[in-house]
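Asks: Provide a 3D model corresponding to the input given below.
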Amino acid sequence: MARPGRIVIIGAGLAGASAAGSLRDNGFTGEIRLIGQEAHPPYELPPLSKGLLLGQVDEPDWVHEPDYYAAHEIEHRRGVTAVRLRPADRVVDTDDGEEIRYDLLLLATGSRPRTLDVPGAHLAGIRTLRTLDDSLALREDLRRRPRVVVVGAGWIGCEVAAAARAHGAEVTVVAPEPLPLVRVLGERMGEVFRDLHAEQGVTWRLGTGVTGFDGDERVRAVRLSDGASLPADLVVLGVGAAPRLTLAAEAGLAVTDEVPGGGVAVDERLRTSAPEIYAAGDVAAHHHPRYGRRVRVEHWANAKEQGRHVGETLLGSPTPYQATPYFFTDQYDLGMEFRGLARPEDEVVVRGDLRAREFVAFWLREGHVHAAMNVNTWDDGDALQALVDNQAPVVVEDLQEADLPSLIP
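Replies: You can find the predicted model right below:
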């Protein structure tokens, strides 16, 4: 294929900025326009709920050094929003009135935090965590050691709870599920995280929802579905994120509900239903060759790796994207890495000491490894990656006792 003259990237987060860098790394000499809503240079999200929120660092991890874009002739448009996409004309309309033409386009619009549609949701003191500014503002709140109610027991909810306790805040976590992270990790691992937080002084209100917030101008209490009311100086909503699909949907691109939350339908090479438009990161519902179905992953590694990969694809690489999903967390003294995709019906096998929280957990389906999680143990990362990548056939006793590299097919 002929190389394009101008590539436009909508979304200056991790996926978009990684794609811009990948294009230059792979020899693209044409125009690159990177359009982003935020005033900051592109940054990575994990520190926002970890080191930055804890006060261990004062800046996020920048995707590239701030002077990288000018040095590599990447036009980074900050504080600009794409408001309309016209595929037939190959034009992007922006909120400042510009019409930007493209030869190829990448949608990397990311996700927005979900909120609750309940009485009192407008009150001050109810926060979400998605951006650098969100994290810095929340950190200042936590330093005042408020009474914090975290709504949601997923990754963001658990990490915010850990950071709040580190700042000395009183913390209660409310969630409708019976255990934290149960939808991702299942009951046995959910118990590990429940007990970890309880030991650190977090109060759990599981199996209950939020029906409203009370206060005058600022939140003072959280009303629960079981009739209780929790006093609160600060509420943090960690109830998930929704992919930003409006731009794609209004332009007539195929979107799908085959994945939770929906997504822009892309093929194995991350191409949308319009041949000149690709999508990467949180918005991309990607047909994954290894799993034989669509997958949409909201974690850091997926945005980074899809961004790098699509940079090559935009220049004609035929290689499909088939990386294994990966994510990590740090909460108190627990560090964890997770590889693969688990299902609730999978058999969970534990190697190591669950009580001491130094173990590896495997998720097996029909005798094959589909996911693995190492907790406070770091020696076997390469072996775990290979076992999951190959969906290795295993014997349970071998997983628990044998040298893991010896089990790689």
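Asks: make it CA atoms for all contacts and neighbour counts henceforth
Replies: Noted.
Asks: got the buried residues for the strand or helix carrying His76?
Replies: Using DSSP states H and E, His76 falls within strand 74-77. Within strand 74-77, the residues that qualify as buried are Ile74, His76, Arg77, counting by 16 or more other Cα atoms under 10 Å.
Asks: can you tell me which helices and strands the host helix or strand of His370 packs against?
Replies: Taking DSSP H and E as the definition, His370 sits inside strand 368-375. Strand 368-375 makes packing contacts with strand 334-340, strand 358-365, helix 381-389 when contacts are defined by 3 or more Cα pairs under 8 Å, 6 or more residues apart in numbering; DSSP states H and E.
Asks: one more to put side by side:
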Amino acid sequence: MVDADQTFVIVGGGLAGAKAAETLRAEGFSGRVILICDERDHPYERPPLSKGYLLGKEERDSVFVHEPAWYARNDIELHLGQTVDAIDRTAKTVHFGDDGTLVHYDKLLLVTGAEPRRLDIPGTDLAGVHHLRRLAHSERLKHVLAALGRDNGHLVIAGAGWIGLEIAAAAREYGAEVTVVEPEPTPLHSVLGPELGQLFADLHREHGVRFHFGARLTEITGQDGMVLAARTDDGEEHPAHDVLAAIGAAPRTGLAEAAGLEIADRAHGGGVAVDERLRTSDPDIYAAGDVAAFHHTLFGTRLRVEHWANALNGGPAAARAMLGRDTTYDRVPYFFSDQYDVGLEYSGWAPPGTYDQVVIRGDAGKREFIAFWVKEGRVLAGMNVNVWDVTEPIQQLIRTGAEVDTEALADPRVPLDSLVP
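Replies: The predicted structure follows:
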């Protein structure tokens, strides 16, 4: 039974943490809620950092989950710019801050997120090498892209994943020259496979982006502390004024590992291992968002999902579980992206090797279509490109696991709803 004498501590001040705190109060928890964030900014959402805010189309205040006054109004003890450096599971305490603050918890939620992977090559200490994860990164990058566009400068991007492509699109909108270096044969290869990856290569080439596939950066050269060029392992050299590392993100598991919590293996994305209730190997500690590797009952495997919807929904699910509610976290993974005049939504999980065909409904040439990744007649994932209001039936097809007629699936004249059993 949860009562007013209990203290719930949330470590991590991103979307998942802020929504967890909101849910605790909405569900009637009257105890102490402590939210500890290692950034000095109030909790914010990350999609605008590579989309609207980066392009100057959204104001800075629009990225925040709540207005600053909300935390005090809801009696959330918010500690900004504070790092938790230790969890004592026996004493049930967390140690944080420069002054060595120690607080007791009855339940603890880890939403420590992920960190961008760094390029392990010479030259990364130069001033023009960037990452994108935090609000400060986006603010800096916004000024860089504007300057590159103004001066006809060159940006080299390492990685053709979602962040790499969204930054490429933003850079071209600013007028910068862009080269993307990617070891796989197509963009988004590990997510979409070769069938759809080529579509994104064509989209970006139409907007002036140059790709260098099948290669990795080996060195960033410079002069007087500034970037001059980026070299690849096949001997090519690309002129560059700035370089962006967009080679993925690693879960921030250090705190959990030091506390002796179970960590998922790399095959399942690493991360803090949690069950379907987002509970770790310690029954009083939970994890959600980018750092959590949860057992997904729908796909029968452990997944670590690094997208906005997982933080949006995972934080509240963990909060309800902490309160003792009957909770099973089995949301269909979902994310969205905007690149130039192409908007898309992706639902499901179908990495290369898990499906036997891709079914296209609509006109892929006009970039108005839905793609379905199918195995033995069952939909594993779906992506709608410039086609809207279809996420619900796509997710229903995935969730039911029912065998569908692939010819009907490909036929735009057949309503998607009619294929859901």
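Asks: re the thing from before, which residues are in contact with the strand holding His76 of structure 1?
Replies: Ala20, Glu31, Ile32, Arg33, Leu34, Ile35, Gly36, Tyr69 (Cα atoms under 8 Å, 6 or more residues apart in numbering).
Asks: from the rest of the structure, what touches stretch 262-272 of structure 2?
Replies: Residues contacting stretch 262-272 of structure 2 (Cα under 8 Å, 6+ apart): 251-253, 256-257, 261, 273, 280-281, 287, 290-293, 302-304.
Asks: what of stretch 167-177 of structure 1?
Replies: 54, 142-153, 157, 161, 164-165, 201-210.
Asks: Thr319 of structure 1 pairs with which position in structure 2?
Replies: Counting by TM-score structural alignment, Thr319 of structure 1 lines up with Thr327 in structure 2.
Asks: got a list of what its match touches?
Replies: Thr327 of structure 2 neighbours (Cα under 8 Å, 6+ apart): Glu276, Arg277, Ala317, Arg320, Ala321.
Asks: the last one - that's part of a helix, no?
Replies: Yes. Going by DSSP: H, G, I helix; E, B strand; the rest coil, the assignment for Ala321 of structure 2 places it inside a helix.
Asks: related to what we said a few turns ago, show me how far the strand holding His370 of structure 1 is from its chain's centre.
Replies: Taking Cα atoms, centre = their mean, to the nearest Å, one finds strand 368-375 of structure 1 lying 19 Å from the centre of the chain it belongs to.
Asks: kindly report the same for stretch 404-416 of structure 2.
Replies: 31 Å.
Asks: what's the first-to-last distance across it?
Replies: 11 Å (Cα to Cα, to the nearest Å).
Asks: sort out for me which of the contacts of stretch 262-272 of structure 2 are in strands.
Replies: Pro251, Ala273, Ala287, Ala292, Ala293, Arg302, Leu303 (DSSP state E).
Asks: before we move on, back to that, what does the helix or strand just after the strand holding His76 of structure 1 rub up against?
Replies: Using DSSP H and E, the helix or strand that follows strand 74-77 of structure 1 in sequence is strand 82-86. Defining contact as Cα under 8 Å, 6+ apart, one finds that strand 82-86 of structure 1 is touched by Ile10, Ile35, Val91, Val92, Asp93, Thr94, Asp95, Leu247, Ala248, Glu250, Ala251.
Asks: which among these count as buried?
Replies: Neighbour counting over these (16+ other Cα under 10 Å) leaves Ile10, Ile35, Val91, Val92, Asp93, Thr94, Leu247, Ala248 as the buried ones.
Asks: OK, contacts around the third one?
Replies: For Val91 of structure 1, the contacting residues are Leu85, Glu99, Ile100, Arg101, Tyr102, taking Cα under 8 Å, 6+ apart as the criterion.
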